[in-house]
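Visitor: just a sequence and a predicted model for now, questions to come.
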Amino acid sequence: MSFLFTPLAALAGTAGLLAAGTCLLSLHNSRQPGSRWLTWLMAAVALWGFGAAMELSVQDVAAKVVWSKFEYLGTLTTPVLFMLLAADYNRLERLFRRRTLALLFAPPTVCFLLALTNAWHGLIWTSFTPSPAGHNLLIYGHGPAFWLGVVGYSHLACLVAGLFLLRALHIFPRQYRGQAWLLLAAALLPWAGNFLYLSGLSPLAGLDLTPLCFALTGVVLALDLFYFKLLCLVPIARAKALEAMGDGVLVLDPQGLVVDANPAAGQLLGQPTLSLIGQPLPCPALQAALETADAAPCEVVVSGTRFTVLDVRLHRLHEGDLTLGRLMVLRDITEKRLTEAALFEANWALKARVEEVQALQAELHEQVVRDPLTGAFNRRHLEETAATRLAQGRMSAAALVLIDIDRFKEVNDRHGHATGDAVLQYLTALLQDSTRTDDIVCRIGGEEFVVLLPGTHAEEAIEAVERWRQRFSQVPPEAGLPFEALGFSAGITLFPLHGQHLQTLLEAADTALYAAKRGGCNRVCLAPLPNQSATVPAR
């Protein structure tokens, strides 16, 4: 299964993450009215979004169909769950009986089974066509079950949800109606996205924006449910709210004396709450924050019974132009800062570990692609690098040289394998010193070497190999070898004249090398061109 990650796949994945985050938020606020159905709704949208991301990432049509079937878990249940959320808003408890829920989810269940077995009947999808817009999109042809069971039932459920919200506009008090309008506006987003998809007016043919629209709708619902308290407005006395707050609250007069404080403030400052009243701020760091920070948030460190880092926010209390005092809100962020410090240290340790692993991987890769005796690249590197560059057309022209040391067996027999190894190392150093950065020098076995010369034509290749041969035939004393002359035979092939694949070039070079050996050794031959019948001696 091949993957192609596109911006559209990222967009669908973002929709899934957005829905999953809203689902977790709703689950965290599970005691809030309406949170149960919002949790299920966002879970379905998350499945839809993640399925869409995978469908937009895989390239095989069969794999796309499999992920489309996975998407249908969310596609078919999302409208019903949205209707149930709207029913919960209207306190329609009779819709939540088990029998009623089973009836509501029966059509989606049937449609999902039809999607799973679509290959047998084609009632959901009739065809699969790559989108002309590209982006790895697929256009689905739809059958009668899709239009009736998927589109028809889903739109009916969304319509009923909209009617429930309209009903709430009339029966709820005025202070609730703005929130119902917000829900109704959010409900229109998926309709708009699905209309663009079904009508073919989507910006890209085959792109379904519905899961993203539902994810945005979920965010609006979460804000309305948990921030604006859409389903319940419980009046809480301000004094009780102040006492119950986890953040410390200090009310200061214009002179900076504490006139009121909640229990949390006393706990954060390590003093009884009543002892704070009528006194200046007990901590010099807070006093400095009061004098310098004004309304800007700041952080102070309080040293008392324990090390504490406080986030301090100041708000002016005024009536018209008259300043009555200031409100100081204290939040304990010690754990957050300690966690951040630990995370920072862990990140540095992880970074060092990653760099160590990368260095080890690079070293291991070098060991895998290098000949341990000579340090030249080996056949594996030649096959991986040269074959890939030739196949991808990254070279307009190239020469491949196959070199074999003449009478190397005699060297080993007369002087020993240590001397033979030194000859191999000497030739490797000569070739690496005489080639360019982009050239590839490989020892492919025994006394055979391959040199790939990108961007090199016949005459240039012949001249280069002749220089190597002449240098190799004149062994300098500092080389430490027990003879003054060595020789090699070489066969040259040209890309793309002799072939466009590595194996073809190697075979042609081997033929030319054989001709050089047969011609007396210590010579260079060019492989015959397609219209020639014999190899061409280089010199």
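Guide: Okay, I see it. Computed from a predicted model, the values in this text were never measured in an experiment. Numbering: from 1, shown residues only.

Visitor: can we go C-alpha only for contacts and neighbour counts from here?
Guide: OK.

Visitor: can you map out the strands along the stretch 201-350 of the chain?
Guide: 248-252, 258-261, 298-303, 307-319, 322-332 (DSSP state E, counting those that start in this stretch).

Visitor: so can I have a markdown table of the ones you listed showing distance to residue 525 and mean neighbour count?
Guide: Output for the strands of the stretch 201-350 of the chain, formatted as a markdown table (distance: least, CA to CA, whole Å; neighbours: other CA atoms under 10 Å):
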| stretch | distance to residue 525 | mean neighbour count |
| --- | --- | --- |
| strand 248-252 | 90 | 24 |
| strand 258-261 | 97 | 20 |
| strand 298-303 | 80 | 16 |
| strand 307-319 | 80 | 16 |
| strand 322-332 | 82 | 18 |
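
Visitor: need the contact list for residue 300.
Guide: By CA atoms under 8 Å, 6 or more residues apart in numbering, residue 300 lies in contact with 285, 286, 289, 309, 310, 311, 312.

Visitor: show me which of these is closest to residue 48.
Guide: The nearest member of the contacts of residue 300 to residue 48, counting by CA to CA, is residue 311 at 39.8 Å.

Visitor: can you point out the buried residues in stretch 456-475?
Guide: Along stretch 456-475, these residues count as buried under the neighbour rule (16 or more other CA atoms under 10 Å): 456, 458, 461, 462, 465, 466, 468, 469, 470, 471, 472, 475.

Visitor: so which residues make contact with that stretch?
Guide: So stretch 456-475 is in contact with 397-399, 401, 427, 430-431, 434, 453, 481, 483-488, 490, 492, 494, 522-524, 526, 538, going by CA under 8 Å, 6+ apart.

Visitor: let's bring in a second one:
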Amino acid sequence: MPEPEAVAPSANELALEKEVARLNKIILALMDRAERSASAQYSEYGQFQTTVLLEDQIRLRTAELTAALAEIEKANRALSFSEARFRGVVSQSIVGIAIVEDGKFSYTNAKFNQIFGYTADEIRQIAPADTVSVEDRAAVAESIRHRLTGELNEADYGFRGLRKDGAIIDLEMHGSVLEVDGKRLLISVLLDVTDRVRAARELEALQEALREQSIHDSLTGLYNRYHLEDFLDRELTAAGRAGGSVSVVMMDVDHFKAVNDHYGHLAGDEVLRAFGDVMKQHVRGSDMCCRFGGEEFLLVLPGSSQDVAAQRAEGLRRALAATRVVYNGEPISVTASFGVATFPRDGATLDQLVAAADGALYTAKATGRDRVCIGKTTRSGDDLEPGRGHQTKAATP
């Protein structure tokens, strides 16, 4: 516990001391008067009686003043002890405490100074705005103005603080107002939450990374089937309400099993990655491409007609055929077959549309591979085998 600091005499003490001095002057004046009275032939008895009366009055008044001074001194000692105890508690506080008066810090505790990296003397030379990041100064200044004008008596908010060394820190503040002699003093209690905010941001980034992993294929970087179902459901619902169209293109790498058997599964992975890269290079912002499973891929084209979707599929087919995958110095030629289906012509639901695209893909496989088939017909006009679904492909891999 710190030693109590010496307290300057209060206004009451000064007034009492002046009263004692005044009474002493009265005594001297009365004594002088008594002497003059004696020279004017007053009786000795009269002088004595006057002197005794005055001394009694002075003694009584002096006793009252002495008692009052003793009470004041006792109160001051208690106040000094209480203030020392308060300062001891505040100086050990885990939160920063500051009082702003006339646009300057009139008091700050040790924690407040530590938060911003200033000494007590330094922080009294700067404006409160100097402890706020440039981005947040306007908002903090507005809060201070509301409290000074009486629009608000309390305020709770977070802001980014600016340390003496230029570092940005995250703070939470509770502000209140104290009126003293008609003046509004701003009291601020600050908590440094930089570590907590940083941990929250890291957690949020981790959650976002996990979310991205949950909807992406780790090998190709394309979306996975889980995300496809959510995305395609939304697009079909929107197209149904607006009377629009949605096309899908189902793709399958030709002779993929032969690639794995001849070059190895790592080479097969390289082929799939190359296919994914080609798809990324040929999609619009509104499109969505995913790895549907194994060597199958699916492209969703919102707002595209069947003809437009067929043209896009043909572009992909040519781009893939022109791609040379090199594995262990050995080039691998890659082609793929494509099936196109369009909502609502080929299906009204996700399953129906995917099944129609898969049926068209089956036809492309069955009629020679490395080609695009549309809906229920091939380019040569052959009908799609009825009832063929996307889970029952009979074409060779």
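Guide: That came in fine, so what should we check first? Just so you know, these numbers come straight off a predicted model, no measurement behind them.

Visitor: any idea what the TM-score comes out to?
Guide: Here the TM-score for the pair of chains, by TM-score structural alignment, normalised by the length of structure 2, is 0.51; 240 aligned residues with a CA RMSD of 4.5 Å.

Visitor: just to revisit the earlier point, now the strands of the stretch 201-350 of structure 1 in CSV, with distance to residue 268 of structure 1?
Guide: Converted to CSV, the strands of the stretch 201-350 of structure 1 look like this (distance: least, CA to CA, whole Å):
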stretch, distance to residue 268 of structure 1
strand 248-252, 7
strand 258-261, 11
strand 298-303, 9
strand 307-319, 8
strand 322-332, 7
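
Visitor: which residue of structure 1 is paired with residue 302 of structure 2 in the alignment?
Guide: Structural correspondence for residue 302 of structure 2 with respect to structure 1 (TM-score structural alignment): residue 454.

Visitor: neighbours of that match, how many?
Guide: Residue neighbour count, defined by other CA atoms under 10 Å, stands at 22 for residue 454 of structure 1.

Visitor: isn't it up against residue 394?
Guide: No: using CA atoms under 8 Å, residue 454 of structure 1 makes no contact with residue 394, being 9.4 Å away.

Visitor: who touches residue 186 of structure 2 in this structure?
Guide: Contacts for residue 186 of structure 2 (CA under 8 Å, 6+ apart) come out as 99, 100, 101, 147, 148, 175, 176, 177, 178.

Visitor: make TSV out of those residues and add distance to residue 212 of structure 2.
Guide: Shown next, in TSV, are the contacts of residue 186 of structure 2 (distance: CA to CA, whole Å):
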residue	distance to residue 212 of structure 2
99	47
100	48
101	51
147	45
148	48
175	41
176	44
177	48
178	51
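
Visitor: separation between residue 161 of structure 1 and residue 155 of structure 1?
Guide: Separation of residue 161 of structure 1 from residue 155 of structure 1 (CA to CA, to the nearest Å): 10 Å.

Visitor: right, I mislabeled it, should have said residue 65 of structure 1
Guide: For residue 65 of structure 1 relative to residue 155 of structure 1 (CA to CA), the value is 23 Å.

Visitor: one step back: so which of the contacts of residue 300 of structure 1 persist in structure 2?
Guide: Compared against structure 2 with both residues aligned by TM-score structural alignment, their matches' CA atoms under 8 Å, the contacts of residue 300 of structure 1 retain 286, 289.

Visitor: for stretch 64-76 of structure 2, list every residue counted as buried.
Guide: Those would be 65, 69, 72, 76, for stretch 64-76 of structure 2 by 16+ other CA under 10 Å.

Visitor: what about the contacts of stretch 456-475 of structure 1, which are in helices?
Guide: 427, 430, 431, 434 (DSSP state H).

Visitor: what's near enough to touch the last one?
Guide: Contacts were defined as CA under 8 Å, 6+ apart; by that measure residue 434 of structure 1 touches residue 468.

Visitor: and if we set it to 10 Å?
Guide: Counting by CA atoms under 10 Å, 6 or more residues apart in numbering, residue 434 of structure 1 makes contact with 428, 464, 465, 467, 468, 471.

Visitor: from residue 248 of structure 2, how far out is the counterpart of it in structure 2?
Guide: With TM-score structural alignment as the criterion, the equivalent of residue 434 of structure 1 in structure 2 is residue 282. Distance, residue 282 of structure 2 to residue 248 of structure 2, by CA to CA: 14 Å.

Visitor: what do you get for residue 264 of structure 2?
Guide: 31 Å.

Visitor: same question for residue 213 of structure 2.
Guide: In terms of CA to CA, residue 213 of structure 2 sits 24 Å off from residue 248 of structure 2.

Visitor: which of those two has more residues huddled nearby?
Guide: residue 248 (30 against 14).

Visitor: which position in structure 1 pairs with that one?
Guide: By TM-score structural alignment, residue 248 of structure 2 lines up with residue 400.

Visitor: that match against residue 492, yeah?
Guide: Yes: at 5.7 Å, residue 400 of structure 1 counts as touching residue 492 under the criterion of CA atoms under 10 Å.

Visitor: what's the overlap in contacts for those two?
Guide: Common contact partners of residue 400 of structure 1 and residue 492 (CA under 10 Å, 6+ apart): 450, 451, 452, 461, 505, 506, 508, 509.

Visitor: now do the SS call for the second one.
Guide: The one in question is residue 451 of structure 1. strand (DSSP: H, G, I helix; E, B strand; the rest coil).

Visitor: list the contacts of the closest residue to it other than its chain neighbours.
Guide: Leaving aside its sequence neighbours, residue 451 of structure 1 sits nearest to residue 441 (CA to CA, 6 or more residues apart in numbering; 4.6 Å). By CA under 10 Å, 6+ apart, residue 441 of structure 1 lies in contact with 375-378, 381-382, 401, 428-429, 431-432, 435, 449-453.

Visitor: now residue 441 of structure 1, what's its secondary structure?
Guide: Taking three-state DSSP, the label given to residue 441 of structure 1 is strand.

Visitor: now do the helices in the stretch 251-397 of structure 2.
Guide: Along the stretch 251-397 of structure 2, counting by DSSP state H, counting those that start in this stretch, helices occupy 256-263, 265-281, 306-321, 350-366.

Visitor: okay, residue 65 and residue 155 of structure 1: which has more neighbours?
Guide: More neighbours surround residue 65 than the other of residue 65 of structure 1 and residue 155, with 20 against 17 (other CA under 10 Å).

Visitor: count of neighbours near residue 363 of structure 2?
Guide: Neighbour tally, residue 363 of structure 2, other CA under 10 Å: 31.

Visitor: after alignment, which residue of structure 1 pairs with it?
Guide: In structure 1, residue 363 of structure 2 lands on residue 515 (TM-score structural alignment).

Visitor: and residue 317 of structure 2, by the same measure?
Guide: Using TM-score structural alignment, residue 317 of structure 2 pairs with residue 469 in structure 1.

Visitor: so how far is residue 113 of structure 1 from that match?
Guide: 74 Å.
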